[in-house]
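**Student:** predicted coordinates and the sequence they were generated for:
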Amino acid sequence: MEQVLPRLIARFRPFDPFGLLLHAAQRLAVWRRNARTRRQLAALDERALADVGISRAAREQELSKPFWR
């Protein structure tokens, strides 16, 4: 019990609205970056894909992911 209690207490932090907003803003920025880079990847032709070393299969796999992944 004496080892479990400090770990349990450490899990519960006071509510921090600024931290919550910061986390949400950071997550939104990552999602926007994912969407933007995937649009750029979709616009590449075969020659450009070969230049950067990406196969068609790898491109299709990346483009099939949702923006949040």
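**Tutor:** It's in.

**Student:** going forward, measure contacts between C-alpha atoms and count neighbours the same way
**Tutor:** OK.

**Student:** how many neighbouring residues does residue 40 have?
**Tutor:** Number of residues near residue 40 (other C-alpha atoms under 10 Å) recorded here: 10.

**Student:** dropping in the other structure now:
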Amino acid sequence: MTAFTSAQRCRPALVSRPGVVTRLAALWRQRRALARLDDRALDDIGVNRAQAEAEARRSVWDAPDFWRR
């Protein structure tokens, strides 16, 4: 068996504009759903009301860091 190595770094795949729009729409829907959860559901996921409201108020352009990798 032969092992191959490369000095080049892998670049992340480019995301198409429709892909970006789809991701942003999904993020918006998730934040709206989070804002609608009751206190019991928030407790189940380990988030308090203040944290949920702060996340729901974030702009759709304020995407998580892992989206930028």
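**Tutor:** That came through, no problem. On a predicted model such as this, the values are computed, not experimentally measured, just so you know.

**Student:** fetch the TM-score of the aligned pair.
**Tutor:** For these two chains in superposition, a TM-score of 0.62 is obtained (TM-score structural alignment, normalised by the length of structure 1); 49 aligned residues with a C-alpha RMSD of 1.5 Å.

**Student:** how about the helices in structure 1?
**Tutor:** Applying DSSP state H to structure 1 gives helices spanning 4-11, 17-43, 46-52, 56-63.

**Student:** ok, which of the ones you listed comes nearest residue 69 of structure 1?
**Tutor:** helix 17-43 (7.9 Å; C-alpha to C-alpha).

**Student:** helices or strands next to that closest one in the packing?
**Tutor:** Counting by 3 or more C-alpha pairs under 8 Å, 6 or more residues apart in numbering; DSSP states H and E, the packing neighbours recorded for helix 17-43 of structure 1 are helix 56-63.

**Student:** quick one: residues contacting the aligned residue in structure 2 for residue 35 of structure 1.
**Tutor:** By TM-score structural alignment, residue 35 of structure 1 lines up with residue 28 in structure 2. Counting by C-alpha atoms under 8 Å, 6 or more residues apart in numbering, residue 28 of structure 2 touches residue 60.

**Student:** next one: the one 4 residues further on
**Tutor:** In this structure, residue 32 of structure 2 makes contact with residue 56, judged by C-alpha under 8 Å, 6+ apart.

**Student:** would you turn the helices of structure 1 into JSON lines with distance to residue 69 of structure 1?
**Tutor:** Formatted as JSON lines, those follow (distance: least, C-alpha to C-alpha, whole Å):
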{"stretch": "helix 4-11", "distance to residue 69 of structure 1": "26"}
{"stretch": "helix 17-43", "distance to residue 69 of structure 1": "8"}
{"stretch": "helix 46-52", "distance to residue 69 of structure 1": "22"}
{"stretch": "helix 56-63", "distance to residue 69 of structure 1": "10"}
